[in-house]
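[1] got a predicted structure plus its sequence, pasted below:
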Amino acid sequence: MRDRVVAQLDAAVRAPLTLVTAPAGWGKTAALVAWARTARLGDGNEAPVVRWVTSHSAHGADVPGQLLGALSTQPDDELDKTGEWYEDDLLKAVDALDRPHIVVVDDVREISDPEALTELESLVRHGMGQLHLVLSCRRDPALPLYRWRVNGSLTEMRTNDLSLTITETAQLLAAHDVVLPGSTLYALHSITEGWPAGVRLAAMAMRGHPEPERVLDDGGAFSTAVGDFLTGEVIDSLPADTRQLLLDTAVAPRLNAGLVEAITGRDDGARVLAELKGSNAFLSRNAGPGGWYRFHPLFARTLHAELLRRNPERVPELHRRAAAWHATYGIPAEALRHALLAEDWHGAVEVLDRHWPDIVGGVRYDRPHEAAPHAPGVEEAADPHLVLAFAAERLRVGDLDGARDFLRRSDRDGGSPMLAGFAAAEAWLAGDARRTLAALPDLHPNTDEVRALALLDEGEARLRLGELAAAGAPLHGALVLAQRAGMAQAQVRAASQLAVLESTRGRLRAAARLGRQALVTADRFGITDATDLGWVRMALASVYGEWDRIAEADRLLDEGLDLAAGDPDLLVAIATVRARLRHGAGRLAAALEVLHAARRELGGAPLAPAVERALALTEAELRISGGDLGAARRLVATGGDPDVFPGWAACVDASAALVEGKAAAAASTAAQFATPSTDSALTWTVHAAILTSLAGRALGDRNRVLRGLETALDIAEEESFRRPFLVGGHPVRDLLANFAPLLPVYHPLAAELAAGSSPLAGGSRGGGDGNLVEPLTERELTVLRYLQGTMSNLEIASTLYVSVNTVKTHVKNIYRKLHAGRRREAVERARELRLL
């Protein structure tokens, strides 16, 4: 069982009452069983008595009686022969306890009997520290939970706590002898959202399958198994009217009160959604102001399949109602999708003609759970705008070949702004930013909507090309126009790309503000699965990493991965941010493995110039920390377009020069970017200023030290930078401690950072190798650093551009010099000697 969940339970059960609440298949019982084997209270030295009760009662009225049986010291046949329990019995049993007891009541379906509820309330109030009650439920019991949350009597574990992480998903698959490539693993985690039962069913279907990546979409054993489980455990257990409501709303992957009422004809949509969420019917509410809910992806797929099986005649009308509602409330892409699924060709063309800039401008890999709309017949296909409507739908879900096919069929309206907009969108989907720019002259900006789309396409293309200075103005202009024109999807896309731009430029506060704006706007319009939101999370993770808020950054990267399937640029961008986080934590081998995994996943696929350059420069930073300066310089010289991120490249070159003891060269290289300017990226201004300060100290140039340090601290305090100082290790802390007090303005940040401990050793051996009879060579130290991770000798050889036999020789020498017989022993010995 996962150590993470067991640790959470250990912390949770210190309260009088713990609720473990999640839908079917979320591993509640498995988690409790694993935890109960090692349960501890207090400081971990006190082993309580753990009693287990399984409740299958329809009403839960017997729960207090079962608790009494679990706590009583008498045999069961000596309890009240009537089988009844009385008001004071449980409290007396608790008073008689001579040591702490934890009673786990598993599978509590419902507790509605007033007397049972009163008795449980008394237990929570008067447990006297001796009784800790754990209830495992599919929905919250009718107890005063709000009151206990306030006074600290209640702790809770819910779906998010029990959901598998991506790493845990991979571990569960491996236990079934299934190993997936990263892209398929991310897709599986995205569609299961960490639901343990879903991952297990996928593992069973994938085991031995010749193409396991096809299992998720082939409608075979996996889909059948999931459908059978969810139908039997959830759908068929619901009241008939609730079940019908769920089936009717299955046409929409996202719901709010108004949409529910439009589809079903009811007038209590808000109440219904709140009750369904409270009952844990695989429905979750999005955070934010929009009032949107969404089904779990696998539950949505199952519901839709059941709708088609039970009520196929209702489906077109349900889609028509959904299309009308979305058209009225400003979400044209959804209106178009529903019109096509209803085969309402006239309605689809009308929506496209009125809103095509927002529909095309919002093209991002959405994840609708339904099959593609059926293509029009020969007669309908004579309308080029209807064919374009189908092209828009294919673009929206990332189907490049399907989009191109429909665009070829529609090429009888050449030269129109609409067709130019589609051409730019198709070029973007193909990853060709320069072709996107080439299509823009034909996108005549005769309205705010068209101008917003043109600016958005230009700004994003320039951002992907690494032309940061040229990307800002069009993206800002697009956001303003999109807001003025009420273009929901264009607003989300513009704010998302601006967040990416500002995080890349080191404008951290602006990036955080724009990222939050994108997420709030997306929630207001029910846009939850767009790839742009993956880019937002990547940008915010980068910001949090610079702020040294690592746990939040990691969480955002995991969320971004769920939206990255099919977008290699986003997958690699996430990998570069994660590698820099690992590097900042002193985990060099783990950071390199993140980048190598990303390269393997690419399989040679082309990247946007900015992403390709960021990947090369990130690896170059890591190679310097590993002592491989030659590889770092090769990456700077040949890794991507050298005109992209010149400040970053200069910092890498200056860092390498400092390691070589060439302080004058380092100072000269870094000085070009050590002064803030309108077009500069503040991240690299801070790094360059720190490097010039370090070089100045090596040169004995006190003025250079103070100038560089003052520039770095001024920017850092304005934008809350932390990482550039932390990764600098002891040399930077020494600068802060000895020179910051000499600056004309006091910087509180300097004192804070100087007092903190660096997660990195700065590449120093720390003098520990003096304990070795035969010191390690520089190349052996480099290999030793890689031995901390899980890279094979072959992978290390590939990384260092040497033969595998050379690596084996180095490893053999390391073992001999460290008196170690295997990798782990060598790493432990090296850490004892402060070599790592």
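    Thanks, I have the structure now. Numbers count the residues shown, from 1 in each chain.

[2] can we go C-alpha only for contacts and neighbour counts from here?
    Noted.

[3] which residues of the stretch 251-400 of the chain fall in strands?
    With DSSP state E, counting those that start in this stretch, the ranges of strands along the stretch 251-400 of the chain come out as 254-255, 283-285, 293-295.

[4] of those, which is nearest Asp107?
    With C-alpha to C-alpha as the measure, strand 283-285 is the member of the strands of the stretch 251-400 of the chain nearest Asp107 (19.9 Å).

[5] need the strands of the stretch 251-400 of the chain in TSV (columns: mean neighbour count and distance to Ala737).
    Below are those laid out as TSV (neighbours: other C-alpha atoms under 10 Å; distance: least, C-alpha to C-alpha, whole Å):
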stretch	mean neighbour count	distance to Ala737
strand 254-255	23	54
strand 283-285	19	49
strand 293-295	21	52
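
[6] any chance of those strands in a markdown table, with distance to Pro748 too?
    What follows is these, written out as a markdown table (distance: least, C-alpha to C-alpha, whole Å):
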| stretch | distance to Pro748 |
| --- | --- |
| strand 254-255 | 47 |
| strand 283-285 | 41 |
| strand 293-295 | 45 |
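
[7] put this next to the first one:
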Amino acid sequence: MPRPRATGREQGSPTWGWALVEIRADGTWGEPRVIPAPGAVEPPLADVRPTAPSSITELSELLKTHLSAARVEDAGRGEVAAVLSRGAEAATPETRSRFLGPLAHVEALQGDLRRAERHVEQAQSGPVDPHGDSGRAHAVLAQAWVALERADFHGARRHLDTLDGVARGHDAWLATSHVLLDAKLSISVGAPETATRLLAAWEDAAPAVGSDWLSELVTVARAEALIASGEPHRAMALLTPVPRHAVVEAMVTAALARRMIGDVRGALAVLSRAVTDLDHAPLALQIEAWLLEARMAADQRRPDRARLLTDRALRSATSEGMRRAVMRDGAWLRRTVERDPVLLRKHREFLATCPGDDHATARPAPVGPILGADADRLRPSLLTERESQVLELLAQMNSTEEIAEALFVSTNTVKTHLKGIFGKLGVNRRVDAVRHGRTLGLC
């Protein structure tokens, strides 16, 4: 803590020291003490209070030195946003965009989409900063994140394509955010293999970013892509041991992988370890975690808990228009809400705006050659109506039991339909059936 060098009304500039305490092996604590810090020690980020016009230059340097990926992690994105807000207030109209752009970026990552949109608009409506290329890049990336979370995938791609140079730049935070957004966009439109290749190529080609946190976020995104490809075991292996810095992201993803293999108890155990820090996690991650726990609560015949978590997730998603976060559980959500009059009354309007099974943007572009007129003749006759329904539910990552529940049939009947689908599509695995079915426009 800062300690004044003088007492009374006139005090000198503060000095900085380290507060030390010994924690013994038997659990007891030693006597706390404070020792002077060696050399010059930088004050905490929260203590930077720009008041004079000359502080603009200092804050510009702050963006370069402290808003690196490591500082965003250590200080917390909320603290970084506070510093950027103060910087924007103290900046001149010409320099304000260099603070508003990164501020919008941080807010978009945290799920404050409406606030991010407002700051992007302010950054783009002000005078052009001749030295504000980084600020503009942050603002466009913020727009892309907002579009992604709102399930406006075409808009996200449009913004992303204007920033191809960012991925090759020297700003680790910008470059990593760019590649993560690109990967999540590919997963969202049903092309997880593209995301896997993108992330693997980035890890091979990108220089060291100086932050374990950034590297671990890329690892978690690779695990998400593997889960979306139907390979939960590989995803769990990738997240073992659990990353030290991107803990909450890794825990939620590992819990999803465990649920996919039927280990509900293990999934709940992993998810419970993330609850402590979930309040500080990005809103989209919170929504996904709540819906995951809600589905598992429903599996365990705990309807009250499932209803509570579903309501919380949908209320949060509605507040910011976050449609992507509910897409993975879209089919289950619709069934759950339609069976509950209270949930239906509260959330029917929002769910109607979310991409559904028949929404064009929820489907990926074809990954193989289209058969033209032959494909049009083939589609109606290839699968029976019931097999088509099973394939649709399979494409939404539902288990055999969930498909049986949705169609009001036994699990053995679902397995029989799956065998028929595999035989007609010439595949042996569920993920291959979904991939081939999408190529033919069957799901």
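    Yep, that arrived. The structure presented is a predicted model; accordingly, all values stated were derived computationally and were not measured.

[8] and the TM-score between them?
    Here the TM-score of the superposed chains, computed with TM-score structural alignment, normalised by the length of structure 2 as the reference length, equals 0.66; 347 aligned residues with a C-alpha RMSD of 3.7 Å.

[9] on that earlier part again, so which of the strands of the stretch 251-400 of structure 1 comes closest to Arg555 of structure 1?
    Using C-alpha to C-alpha, the strands of the stretch 251-400 of structure 1 put strand 283-285 closest to Arg555 of structure 1, at 18.6 Å.

[10] and the closest one, what does it pack onto?
    Using 3 or more C-alpha pairs under 8 Å, 6 or more residues apart in numbering; DSSP states H and E as the contact criterion, the secondary-structure elements in contact with strand 283-285 of structure 1 are helix 269-278, strand 293-295.

[11] which part of structure 2 lines up with that strand?
    For strand 283-285 of structure 1, there is no aligned range in structure 2, judged by TM-score structural alignment.

[12] ranges for the strands of structure 1?
    Taking DSSP state E, the strands of structure 1 run over residues 17-21, 49-54, 101-108, 131-137, 154-157, 254-255, 283-285, 293-295.

[13] let's have those strands in JSON lines, adding distance to Ile814 of structure 1.
    Written out in JSON lines, the entries for the strands of structure 1 read as follows (distance: least, C-alpha to C-alpha, whole Å):
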{"stretch": "strand 17-21", "distance to Ile814 of structure 1": "49"}
{"stretch": "strand 49-54", "distance to Ile814 of structure 1": "49"}
{"stretch": "strand 101-108", "distance to Ile814 of structure 1": "51"}
{"stretch": "strand 131-137", "distance to Ile814 of structure 1": "52"}
{"stretch": "strand 154-157", "distance to Ile814 of structure 1": "47"}
{"stretch": "strand 254-255", "distance to Ile814 of structure 1": "58"}
{"stretch": "strand 283-285", "distance to Ile814 of structure 1": "53"}
{"stretch": "strand 293-295", "distance to Ile814 of structure 1": "54"}
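
[14] of the ones you listed, which is nearest Pro759 of structure 1?
    With C-alpha to C-alpha as the yardstick, what comes closest out of these is strand 154-157 (31.6 Å).

[15] and Asp532 of structure 1, which of the strands of structure 1 is closest to it?
    Short answer: strand 254-255, nearest of the strands of structure 1 by C-alpha to C-alpha, at 17.4 Å.

[16] which bit of structure 2 covers the closest one?
    Residues of structure 2 matching strand 254-255 of structure 1 are absent, with TM-score structural alignment as the criterion.

[17] and of the strands of the stretch 251-400 of structure 1, who's closest to Val727 of structure 1?
    For those, distance to Val727 of structure 1 was read as C-alpha to C-alpha. The smallest value, 39.1 Å, belongs to strand 283-285.

[18] out of the strands of the stretch 251-400 of structure 1, nearest to Trp148 of structure 1?
    Closest to Trp148 of structure 1 of the strands of the stretch 251-400 of structure 1, according to C-alpha to C-alpha: strand 283-285, at 23.0 Å.

[19] mind putting the helices and strands packed on strand 283-285 of structure 1 into TSV with distance to Ala754 of structure 1?
    Conversion of those to TSV gives the following (distance: least, C-alpha to C-alpha, whole Å):
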stretch	distance to Ala754 of structure 1
helix 269-278	49
strand 293-295	47
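
[20] right, and those - which one's nearest Ala608 of structure 1?
    strand 293-295 (32.5 Å).

[21] from the chain's centre, how far out does the closest one sit?
    Between the centre of strand 293-295 of structure 1 and the centre of its host chain there is 18 Å, according to C-alpha atoms, centre = their mean, to the nearest Å.

[22] and it, what does it pack onto?
    strand 254-255, strand 283-285.

[23] relative to Leu440 of structure 1, which of these is closest?
    Of all those, the one in closest proximity to Leu440 of structure 1, counting by C-alpha to C-alpha, is strand 254-255 (33.2 Å).

[24] quick one: residues in contact with the closest one.
    With C-alpha atoms under 8 Å, 6 or more residues apart in numbering as the test, strand 254-255 of structure 1 has contacts from Thr249, Trp292, Tyr293, Arg294, Phe295, Gly526.
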